[in-house]
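1. task: produce atomic coordinates for the following.
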Amino acid sequence: MSRIFTTAFGAVHPLYVAKAERKGRTRAEVDEIITWLTGFDEATLRAHVEAGTTFEEFFAAADLNPAATLITGSVCGVRVQDVEDPLMRRIRYLDKLVDELAAGRPMEKILRS
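-> The predicted model follows:
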C-alpha cells in the first residue's frame, strides 16, 4: 500500500492551493475541481480537510464524476489512465486536474464540459 493512501487529505490540500496560486489561480478554483471530481459540496470538502481524513477515506466517501474517465495524460511520468490501482488512479486524476489548472487551462476544459 502506498504511503499517500494514509496521508491526510487536509495536509495535501494546501499544497494543491499553493501550486495553483503560484500560477495566478485561486483556492476557489482548486475547490471547484475537487468538488467536480468527488461530488462533495463545499461544506463536505471543508469537513474532510479539517477532520484529517486520509486519501483512502476521502475517495471512499466520494461519488466520482463519471466524466473522470476522460482525464488522460501524465503526472510524474505516469499515464493516469494506465494506473492499475483504483485509489491511486483517483489520486492521480486529482493531481492531473490541479496540474491543468496551474498550467492555465480553461476551467470548462479542466471540468471536461
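
2. use CA for all of it now, contacts and neighbours both
-> Fine.

3. buried ones in stretch 94-109?
-> Residues of stretch 94-109 classed as buried by neighbour count (16 or more other CA atoms under 10 Å): 94-102.

4. what of stretch 34-50?
-> Going by neighbour count (16+ other CA under 10 Å), the buried part of stretch 34-50 is 34-40, 45, 48-49.

5. please give the structure of this sequence too, so both can be compared:
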Amino acid sequence: MNTSSKQDERIARMTFASVYPHYLAKIEKKGRTEAELHQVIEWLTGFDAPKLQQLIEDKVTFESFFREAIINKNVHLITGVICGYRVEEITNPLTQQVRYLDKLVDELAKGKKMEKILRSSL
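-> From the prediction side, this is the model:
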C-alpha cells in the first residue's frame, strides 16, 4: 500500500525519543513492562537497552534510528493492520519499519505471548 510522500517524510523526521514515552505508556497501562518493550525493540532492531538509551538521549530521527538498526531476518513474519495500513503492503521501507515497530508494541499491549510477538514459535 502506498502512503503519501508527505507522511513518509514526517515519519522520517520524527524522533524516536518523542514516540518512546507513548510506547511505554501504552504497554504499561496494559500491565506489560519496560523490559518487555526493550525485548521487542531489540528483537526488531538489535539495539540493547544502553544503545536505546543513547538513541533516546541523542534524539535521533526514525530515519537515523532504522539506518543504524540490524533488522531481524524474520521481520517478514510481521503482518496485519496498524494505523489503517497493512504492514506487509507498505512500499516505503522506512515507513514499513516504523509500522513494524508500532505493530509489535500493539501486540505487546494487547497481551500476546512474547513467543508469538517475537515470531519464535512460528
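
6. what's the TM-score here?
-> Laid over one another, the chains give 0.97 as their TM-score (TM-score structural alignment, normalised by the length of the first structure), with 113 aligned residues with a CA RMSD of 0.8 Å.

7. hmm, back to that, in helices, which of the buried residues of stretch 34-50 of the first structure appear?
-> Mapping the buried residues of stretch 34-50 of the first structure onto helices (DSSP state H) picks out 34-38, 45, 48-49.

8. can you give me the helices in the second structure?
-> Using DSSP H, helices in the second structure cover 5-13, 16-29, 34-45, 49-57, 62-68, 93-109, 114-117.

9. compare the second one with the first structure and give me the mean distance after superposition.
-> If I follow you right, that is helix 16-29 of the second structure. Following the fit onto the first structure, the mean deviation recorded for helix 16-29 of the second structure is 0.5 Å by mean CA distance after the TM-score superposition for the first structure.

10. over to the last one?
-> Taken over the aligned residues, the distance from helix 114-117 of the second structure to the first structure averages 0.5 Å (mean CA distance after the TM-score superposition for the first structure).

11. quick revisit: quick one: closest of the helices of the second structure to residue 80 of the second structure.
-> Nearest of the helices of the second structure to residue 80 of the second structure, taken as CA to CA: helix 93-109 at 7.9 Å.

12. so which bit of the first structure is the closest one matched to?
-> Under TM-score structural alignment, the counterpart of helix 93-109 of the second structure in the first structure spans residues 86-102.

13. mean distance between that stretch and the second structure after superposition?
-> Averaged out, stretch 86-102 of the first structure is 0.3 Å away (mean CA distance after the TM-score superposition for the first structure).

14. I'd like the distance from that stretch to the chain centre, please.
-> 5 Å (CA atoms, centre = their mean, to the nearest Å).

15. okay, the helices of the second structure in TSV with distance to residue 83 of the second structure next?
-> Compiled in TSV, these are given as follows (distance: least, CA to CA, whole Å):
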stretch	distance to residue 83 of the second structure
helix 5-13	12
helix 16-29	14
helix 34-45	19
helix 49-57	23
helix 62-68	17
helix 93-109	8
helix 114-117	18
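
16. for residue 79 of the second structure, which of these is the nearest?
-> helix 93-109 (8.3 Å).

17. check which helices and strands the closest one sits against.
-> helix 5-13, helix 16-29, helix 34-45, helix 62-68, strand 81-82, helix 114-117 (3 or more CA pairs under 8 Å, 6 or more residues apart in numbering; DSSP states H and E).
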